[in-house]
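> next come a sequence and a model predicted from it.
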Amino acid sequence: MKKSVDGRTPLDSNRLRLSKVKSTAAGVSAAISSMNHGIRKMGVTRTVQSLLMVNQKDGFDCPGCAWPDPAHRTSFEFCENGAKAVADEAMKAKVNASFFQKHSVADLLKKSDYWLNSQGRIAQPMILEANASHYTPIEWDDAFRHIASSIQSMDSPERGVYYTSGRTSNEAAFLYQALVRALGTNNLPDCSNMCHESSGKALTQTIGIGKGTVHLEDFNHSDLILVIGQNPGTNHPRMLTALRDAKKRGAKIISINPLPETGLKRFKHPQDYMTGDVKSTQLADLHVPVRIGGDAALLKGVMKQLLALDAINRDFIDSKTRAFEEFESSLSTQDWQQIVNDSGIEREMIQEIAQMCADSKATIACWAMGLTQHKNGVAVIQEVVNLLLMGGHIGRLGAGVCPVRGHSNVQGDRTVGIWEAPSESFLAKMEQGLQFELPRKHGYDVVHSIHAMEEGDVDVLVCLGGNFLSATPDTPRTAKAIQTVGLTVQISTKLNRSHLVTGETALILPVLGR
């Protein structure tokens, strides 16, 4: 019998290195770093070929983040993060049968996540038999028969769970959900359950659709851009270009985050040097160091001040919204000292933010997981929407909500059917296209999938990309749950910890990146 493991990454004993915070983001150093990463992992020829195809119409979408592509693209439509992500996916090193013959699962569990990822692309199908210490090769047909046999032997289709990562392409995700529903279940948890699920819930309940309402072009027509709970310079560097262009057109930018980020202080686009432009751009007009968990209080303070200024769009409110009187009454009961205490922001700064909102004819609110990861994430995002509704900033050029996703296809996967709780209208339309009856019972999201494993209710776990173990909450608990499953299948490009904490039998199926 396999020894139970808790799945946590080994402790890193390396000393921390502290360096001075940079004063400007991107610039020449980012361009040099991008090339160095590519050449080291892919070689010169493959680096040039790959990077020239990133985010091009005849190329491929960058796996680095979810920022959209502009209508008019340059030859170098990627950032340092994107170059690193492409180099990581296209590296020459291979993980094959000889690698697994050399390294037991127990040995690999002692390695860091960085080391596992650095070993290269998985090159062939592998199987970890029950009670075995090493993965061994398996032919594709044998692997498929093993999966089919395990699924067919389940007492109910509900005993299968089929996870999806946002790195999956639209086409693969569509076929995957069709296969799963043909098997008779909606057990389709995905990585969005752990990142922007609160955005989808909040937006659906407030404006009727769980997606952003702006296009990239809207940033060029905005008067005010709120960047809340997000570090674009670190996580979505190409967004800095959109903010720079908006800034040059006269937009104001407010950064609301506990800590300042270099990218929102000053930004220098590496390609500007080609035109002789050596100046950097100051982006944020105001940094608001909100207390962690204090976003709701801050937003309530801003809205309370807007009411005091009577700086609201009453025509829009009367014709397009509901329950404004109750909302207004609720704000009137908010105590200013409590708002200041909870938000960590003085009343004078809150009033300054409100005045900037009042002066704006078109406001965009962007946010990321600095908002979504809180217990009250849904409620906080609803306050963001309320702030925009007060000024009529929905359905207007240069205005709207912009939840900035992390993986480049989280939204696409949900749109094509990776959804454990689909609506009746969605299923009815999907049936028209697929021409077979789909199950109606809602399936498991990520957390409920783990609960089902703990109860012994899951026989097969299939993961299309991603790292289910490390991405989910409470790693030891998730690891214990996974080890109750009969068969786990990882469809992957690179090695990760989910390949080492498995069910009784485990398969790794290699795939090409998109």
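Good, I have the coordinates.
> from here on, just use CA atoms for contacts and neighbour counts.
Will do.
> those helices in the stretch 351-500 of the chain, which residues are they?
Ranges of helices within the stretch 351-500 of the chain are 369-372, 377-390, 410-415, 424-434, 446-454, 468-471, 475-482, based on DSSP state H, counting those that start in this stretch.
> OK, contacts around residue 468?
Residue 468 makes contact with 163, 498, according to CA atoms under 8 Å, 6 or more residues apart in numbering.
> and it, how far from residue 462?
10 Å (CA to CA, to the nearest Å).
> okay, and the common contacts of those two?
The overlap between the contact sets of residue 468 and residue 462 (CA under 8 Å, 6+ apart) consists of residue 163.
> re earlier: among the helices of the stretch 351-500 of the chain, which comes closest to residue 495?
Closest to residue 495 of these is helix 468-471 (CA to CA; 12.5 Å).
> surely residue 109 and residue 498 touch.
No. The criterion here is CA atoms under 8 Å, and residue 109 misses it with residue 498 at 10.2 Å.
> what about residue 426, how many neighbours?
Residues within reach of residue 426, counting by other CA atoms under 10 Å, total 12.
> also residue 40?
Neighbour count for residue 40, taken as other CA under 10 Å: 13.
> what comes up buried for the stretch of helix or strand it belongs to?
If you go by DSSP states H and E, residue 40 is part of helix 28-42. In terms of neighbour count (16 or more other CA atoms under 10 Å), helix 28-42 has its buried residues at 30, 31, 34, 35, 36, 37, 38, 39, 41, 42.
> can you check stretch 140-154 too?
In stretch 140-154, counting by 16+ other CA under 10 Å, buried: 143, 147, 151.
> out of those residues, who's nearest residue 100?
The nearest member of the buried residues of stretch 140-154 to residue 100, counting by CA to CA, is residue 143 at 17.1 Å.
> second structure for comparison follows:
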Amino acid sequence: MAETKKQIPESGHVAPYHHAAAGWGALKYVAINLFKERVSGANYKTLFAQNQPDGFDCPGCAWPDREHASTFEFCENGVKAVAAESTSKRVTPEFFAAHTVAELLAQSDHELEQHGRLTHPMVYDAARDRYKPVSWDAAFKLIAGELKALDEPDQAAFYTSGRASNEAAFLYQLFGRAYGTNNFPDCSNMCHEATSRGLPGTVGIGKGTVTLDDFEHADTLLIFGQNPATNHPRMLGELRECARRGATIVSINPLRERGLERFTSPQHPLEMLTMSSTPISSMFVQPRLGGDFALIKAVAKRLLELDDMALLTGAPRLLDLDFIAAHTTGFQDFARDLRTESWALLLEESGVQRAQVEQLTNVYIRGERVIATWGMGLTQHKNSVPTVQMLSNLMLMRGNIGRRGAGLCPVRGHSNVQGDRTMGIEERPTPAFLDRMEKVFGFAQPRHHGYDVVATIAAMMEGKVKVFVGLGGNFAMATPDTPLTFKALQSCELTVHISTKLNRSHLIHGRKALILPTLGRTEIDTRNGVPQGVTVEDSMSMVHISYGLSKPASPDLLSEIAIVSRMAEATLGQRCKLPWKAYRDDYALIRDDIEKVFDDFYDFNARVARPGGFHLKVASREREWVTASGKAQFVPHAIERDTPIRRARARYGERLMVMMSTRSHDQYNTTIYALDDRYRGVFGLRRVIFINQADIDMLGMKNGDHVDVETVWDDGVERRVRDFRLVAYDIPRGCLGAYYPETNPLVPLASVADGAGTPTSKSFPVLLTRTSVAAVA
């Protein structure tokens, strides 16, 4: 499926960025975004309540707050998220009356974002190709009618974005399971699913084992596949403090990101006034795309070799033998696999020289308290589950799990993606969870597994899913194989999107379609005169409450909780005795029922009322292993020899490139705030490809040339995007970087992480060809 939409040539430039991350540049762009969004003075003041005990939780990333009570807890990208929500620009019924869906489809994602906040529920009018106003009662009646008309509950899918609160997510899964399905695709399916599926097999639970307190005691940090300056900037504050007290920080990433080189903290006046900065990483390792697994295994192999040498010479052992004996199983099989693994294969697959592997191993050995953090650079490959498990193996070798100042730290993206999964947004629920749900609510739970994101798209294409409901997000643009996803959504009988702002998913609709506008997290949510708060769970399992402070963008908005509960009432009627109206009138009642289902949420309302909230117990942090053996488990994995990328490389040789998609700095997920990526030196451009200069030379091209990109896959489908500008960059040979969602059309739906189903958006095989003038014209 080739890209068919004509592209408007971008005007912009590329210039190296020599400044530290953040600093005055960040403050400049904060001011620009507040002005661009026309944020009023009253809403401007709400920024100072962001991430405060009596304020609202940032609707951006899931990085935790220092005691949730510091005086200045927002970052540049957090401001962008709040400014976008607090904008004075509005998308009204008059706006929709003036634009057909076809006209809006011709606009860029950035242009769609700039129109502002949705104000009224809208229904699609096929005869006029326009959305028109609809009453809330009529909207819920339409949803209920379509759901009731389905032949079986599994013909509906309920998608969830990580912006949904714990309370909304809990009601959403309660409604879906009362309706009769486990079809709960969610944004986790596209990002950290490999973490959620991989860690239970090693340490028993798919969550990280550290808190912010551990960063104060760590002496070594290994940062895999992350760009904190863009994706979770407040993490740089923690890294700055670690670096200033002498901790060793290693960045392991194909791209040498500016934010992990130097950082100027806007919260420290001396650095700002003196134009100084703090060096962050003392070592950079750049594996090839998909090479992290081989690199981590190589470090584990070298560690074992050095421990064998210590045993022979009588030197102190390098493995934590006491920990391994008391807390783990499977080490002998794992060690046997390491000893028989080929060094040549490990180095070839990782793309890292032996000397640097040994240097990285020595850093790990010197560390007494090591934290390993990772983002989607580790989780969006075919081998992502083995990679996460191999990293867990490496940390177990030296007892770096369940020790103060050490542990596993997956850094989630969206603000409540981890909380949504905790609340039961899970297409593969455990029998224990379903048993508890039956006990608490008194109705039989669906027991078969449902569809994840990729399976949902396939099911829509096959006519197996006919109603799609999206609780937040931009499903059409966040997902892989974009033209196929568009056709899948358009084949539905009904698509429903619960949103704050206009996005392309509203325009790629089913035969019938609804846009349901909802309150943002920054906005006051009052029921019967009482302000209502909602909770979220951050990347480190802290749960805290959030209260909006801004006037709602429109009096016609409903909260996510009100929308979900009214959908449930309209659909389930008298056959379901759950107190939907009581839930939306008092969110504390939802938390009371969450407490009944999840033991770790005991005294939920009382504990979350304390400043900073509370920490959910993570068993592996306490060295309690919820595994079949009752111990942490070493899991050996071999390097897979027969993969799509290996087959493509055998066919095309050095012309075959492996591409990853990534965010720009002026972007959060699929939301495009502006067209700059200043830390990478890209301004006013998005259709760019980061490529090694030696690869440009090999292809017979020049820096700045324009190319088309075609996926190499074996299903006979053409996947192509056109007219991208080459940008010479510090990236390993044979590897490419480009922005999403522009390159999502290149990711085949069938290209997923084994055992997780996550699209392989960080490694897919492509070919580059020169863009012809005729193709662009």
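On my side now, so go ahead. If you're wondering where the values come from, they're calculated on a predicted model, not measured in any experiment.
> returning to that earlier point: quick one, which of the helices of the stretch 351-500 of structure 1 is nearest to residue 212 of structure 1?
helix 410-415 (9.9 Å).
> just put the buried residues of stretch 140-154 of structure 1 in JSON lines and tack on secondary structure.
Output for the buried residues of stretch 140-154 of structure 1, formatted as JSON lines (DSSP: H, G, I helix; E, B strand; the rest coil):
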{"residue": "143", "secondary structure": "helix"}
{"residue": "147", "secondary structure": "helix"}
{"residue": "151", "secondary structure": "helix"}
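> residue 221 of structure 1 pairs with which position in structure 2?
Aligned counterpart of residue 221 of structure 1 in structure 2: residue 217 (TM-score structural alignment).
> same check on residue 60 of structure 1?
Superposed on structure 2 with TM-score structural alignment, residue 60 of structure 1 falls opposite residue 56.
> for the residue nearest to its match when sequence neighbours are not counted, list the residues it contacts.
The shortest distance from residue 56 of structure 2 to any non-neighbouring residue, by CA to CA, 6 or more residues apart in numbering, is to residue 546 (4.2 Å). Shown in contact with residue 546 of structure 2 (CA under 8 Å, 6+ apart): 53, 54, 55, 56, 57, 521, 533, 534, 535, 536.
> cutoff 7 Å now
Residue 546 of structure 2 makes contact with 55, 56, 57, 533, 534, 535, according to CA atoms under 7 Å, 6 or more residues apart in numbering.
> residues in structure 2 aligned with stretch 479-493 of structure 1?
On the basis of TM-score structural alignment, stretch 479-493 of structure 1 is assigned to residues 486-500 in structure 2.
> buried stuff in the matching stretch?
486-500.
> what lies in contact with it?
With CA under 7 Å, 6+ apart as the test, stretch 486-500 of structure 2 has contacts from 117-118, 457, 460-461, 466-472, 476, 506, 508-520.
> in the longest helix along structure 2, what's buried?
What stands out as the longest helix in structure 2, according to DSSP state H, is helix 292-313. For helix 292-313 of structure 2, the buried set under the neighbour-count rule, 16+ other CA under 10 Å, comprises 292-308.
> and if you look at stretch 163-179 of structure 1?
Applying a neighbour-count criterion of 16+ other CA under 10 Å, the buried positions in stretch 163-179 of structure 1 are 163-170, 173-174, 176-178.
> in strands only, show me these.
The members of the buried residues of stretch 163-179 of structure 1 that map onto strands under DSSP state E are 163, 164.
> was I right to think the match of residue 221 of structure 1 contacts residue 407?
No. Between residue 217 of structure 2 and residue 407 there is no contact under CA atoms under 7 Å: 11.3 Å.
> neighbour-wise, which of those two wins?
Using other CA under 10 Å as the criterion, residue 217 of structure 2 and residue 407 rank with residue 407 on top: 29 against 17.
> what's the match for the more buried one in structure 1?
Match for residue 407 of structure 2 (TM-score structural alignment): residue 400.
> just how off-centre is the helix holding residue 40 of structure 1 within its chain?
The chain centroid and the centroid of helix 28-42 of structure 1 are separated by 24 Å, computed with CA atoms, centre = their mean, to the nearest Å.
> likewise for stretch 402-420 of structure 1?
Centre-to-centre, stretch 402-420 of structure 1 and its host chain are 8 Å apart (CA atoms, centre = their mean).
> what number of residues lie near the alignment partner in structure 2 of residue 24 of structure 1?
Under the alignment (TM-score structural alignment), residue 24 of structure 1 pairs with residue 20 of structure 2. Residue 20 of structure 2 is flanked by 22 other residues according to other CA under 10 Å.
> in contact with residue 20 of structure 2, which residues?
262, 263, 264, 277.
> at 8 Å what do you get?
258, 259, 261, 262, 263, 264, 277.
> which ChimeraX command selects the buried ones in the contacts of stretch 486-500 of structure 2?
Remark: buried members of the contacts of stretch 486-500 of structure 2, expressed as a ChimeraX selection using 16+ other CA under 10 Å:
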select :117,118,457,460,461,466,467,468,469,470,471,472,476,506,508,509,510,512,513,514,515,516,517,518,519,520
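> out of the contacts of stretch 486-500 of structure 2, which are inside strands?
Members of the contacts of stretch 486-500 of structure 2 lying in strands (criterion: DSSP E): 117-118, 467-471, 512-517.
> related to what we said a few turns ago, top of the contacts of residue 20 of structure 2 by neighbour count?
Among the contacts of residue 20 of structure 2, the one with the most neighbours (other CA under 10 Å) is residue 264, at 27 neighbours.
> any idea what that residue aligns with in structure 1?
Looks like residue 264 of structure 2 aligns to residue 268 there (TM-score structural alignment).
> so its match makes contact with residue 282?
No. Using CA under 8 Å, residue 268 of structure 1 is not in contact with residue 282, being 9.2 Å away.
> residue contacts, residue 472 of structure 2?
Applying CA under 8 Å, 6+ apart, the residues contacting residue 472 of structure 2 are 160, 161, 162, 163, 164, 497, 498, 499, 500.
> now do the same contact list for the residue nearest the centre of structure 2.
Closest residue to the average C-alpha location of structure 2: residue 413 at 3.7 Å, with CA atoms, centre = their mean. By CA under 8 Å, 6+ apart, residue 413 of structure 2 lies in contact with 61, 62, 191, 231, 232, 375.
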